[in-house]
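**Q** Sequence and predicted structure, then a few things I'm wondering about:
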Amino acid sequence: MAFAEARHRLVCSCCSFTLIAELDYAKINERSAVHQGDVLLAMIGTIGNPTVVEIEPNFAIKNVALLKVPETQNSYFLQYYLSTPSVIAKMQSEAKGTTQKFVGLGYLRAFPISIPTLAEQQKIVEKLDELRTESERLESIYRQKLTALDDLKKSLLHQAFSGQL
């Protein structure tokens, strides 16, 4: 469970966490408990970046939109939908604040989402997953080729300046 007797800061590659007291954890989760299959969406700063909770969590959230996805909908479809450039642009254009932009819960509750049938959502998610996997594979190849070209350039320069060419 994400709590501690004193406040501590915990940082990982994607986000940071503050460990809170068990009583605070219970109080927050009375109102907004996170469950597997929920979608979390950043509301402050970097707006968007939706993620599906894939494990049964033991953490509390603050300043993050908690989207409860009914069984008639696919969490990953919602994640992909909220990641589209047009949705992100719309949210960013509606964001309030000067120093740190934010979108409010009222705005998110009223945000229109086109939801096809569950079967269609699943087909869309499968296709997008395939495309994501393929793009990641191609990106990996591209990075390997760039590294090989950089190594070749260094080798040629070394040979040229050492009189080996």
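**A** Done, it's in. Residues are numbered from 1 along each chain as shown.
**Q** From now on I want contacts and neighbour counts done on CA atoms only, so please keep to that.
**A** Will do.
**Q** What helices and strands are in contact with the longest helix seen in the chain?
**A** Secondary structure assigned by DSSP state H gives helix 118-161 as the longest helix of the chain. Counting contacts by 3 or more CA pairs under 8 Å, 6 or more residues apart in numbering; DSSP states H and E, the secondary-structure elements packed against helix 118-161 are helix 75-82.
**Q** which parts of the helix or strand following the helix it packs on are buried?
**A** Counting by DSSP states H and E, the next helix or strand C-terminal to helix 75-82 is helix 85-94. The neighbour-count check on helix 85-94 (16 or more other CA atoms under 10 Å) flags Val87, Ile88, Met91, Gln92 as buried.
**Q** before we move on, what about stretch 68-76?
**A** Using 16+ other CA under 10 Å, the residues of stretch 68-76 that count as buried are Lys68, Val69, Gln73, Asn74, Ser75, Tyr76.
**Q** burial count for Ile55?
**A** Summarising burial for Ile55: neighbours were counted as other CA atoms under 10 Å, giving 10.
**Q** Take this one as well and set it beside the first:
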Amino acid sequence: MLIYITADLGSIGIVPSNFGEAYINQHIAVVRLNDSRYSKFVAWFLKSETGRKRLLAYQRGATKKGLGLDDIRDVLITYPEVHVALKIVQEIESRLSVCGKMEEVIQNSLAQAEALRQSILKKAFEGKLVPQDPNDEHAEKLLERIRLENQNPTPKSTKKKVKGAVK
């Protein structure tokens, strides 16, 4: 398991047990448990609200907060029996998988809604959304007429009231 000890403080990464050697920088701590069967359980716990609060309670520093390796070792985690921990991990991952699938469906639906919106707008501006009156002026001609009118405005008649004038 990997834990950010600076910068993105407290973020957790789960690394597969068969993962080979890798470079870890000074911002990340590698945590290896005595019993690796608990690795995912501990990682999910530390990602939970309770676990994150417990972990971050050990942060130190005023301007640049951080955690030390001793701080990580001191976080209190209650372990159930291995078979229970594995069942909890399985249930968490199963439910998160369902959430992931739901998120994918929602993203696809949003993309379809945007495509539909664009299609409606395209048809509207092409004059294909509602039946057209063949006697209507073509949009290009109407726009040209409006442009010309704006360039050569006709003077408006103005009437001024004269004080004391009789109607």
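**A** Everything's here; your move. Predicted model, so just to flag it, every value in this text is computed and none were measured.
**Q** could the buried residues of stretch 68-76 of the first structure be laid out in a markdown table, adding distance to Arg31 of the first structure?
**A** Formatted as a markdown table, these follow (distance: CA to CA, whole Å):
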| residue | distance to Arg31 of the first structure |
| --- | --- |
| Lys68 | 13 |
| Val69 | 16 |
| Gln73 | 22 |
| Asn74 | 23 |
| Ser75 | 21 |
| Tyr76 | 24 |
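**Q** how close does Leu121 of the second structure get to Gln112 of the second structure?
**A** Taking CA to CA, to the nearest Å as the criterion, Leu121 of the second structure is separated from Gln112 of the second structure by 14 Å.
**Q** right, and the pair among the buried residues of stretch 68-76 of the first structure with maximum separation?
**A** Spatially, the most separated pair among the buried residues of stretch 68-76 of the first structure is Lys68 and Tyr76, at 12.2 Å (CA to CA).
**Q** which position in the first structure aligns with Asp70 of the second structure?
**A** Asp70 of the second structure is assigned Gly106 in the first structure as its aligned equivalent, the criterion being TM-score structural alignment.
**Q** So what's the residue count around its match?
**A** By the criterion of other CA under 10 Å, Gly106 of the first structure has 8 neighbours.
**Q** Ok, Ala85 of the second structure next?
**A** By the measure other CA under 10 Å, the count of residues near Ala85 of the second structure is 18.
**Q** Map it across to the first structure for me.
**A** Ala85 of the second structure maps onto Gln121 in the first structure, with residues paired by TM-score structural alignment.
**Q** I'd say its match and Ser75 touch.
**A** No. Under the criterion of CA atoms under 8 Å, Gln121 of the first structure makes no contact with Ser75, lying 9.4 Å away.
**Q** any residues in contact with both of the two?
**A** Contact criterion CA atoms under 8 Å, 6 or more residues apart in numbering; residues shared by Gln121 of the first structure and Ser75: none found.
**Q** and the counterpart of Gly20 of the second structure in the first structure, helix, strand or coil?
**A** The criterion is TM-score structural alignment: under it, Gly20 of the second structure has Pro57 as its aligned partner in the first structure. Counting by DSSP: H, G, I helix; E, B strand; the rest coil, the backbone at Pro57 of the first structure sits in coil.
**Q** From Gln121 of the first structure, how far off is Pro57 of the first structure?
**A** For Pro57 of the first structure, the distance to Gln121 of the first structure (CA to CA) stands at 25 Å.
**Q** before we move on, what about Leu19 of the first structure?
**A** With distances defined as CA to CA, the gap from Leu19 of the first structure to Gln121 of the first structure amounts to 36 Å.
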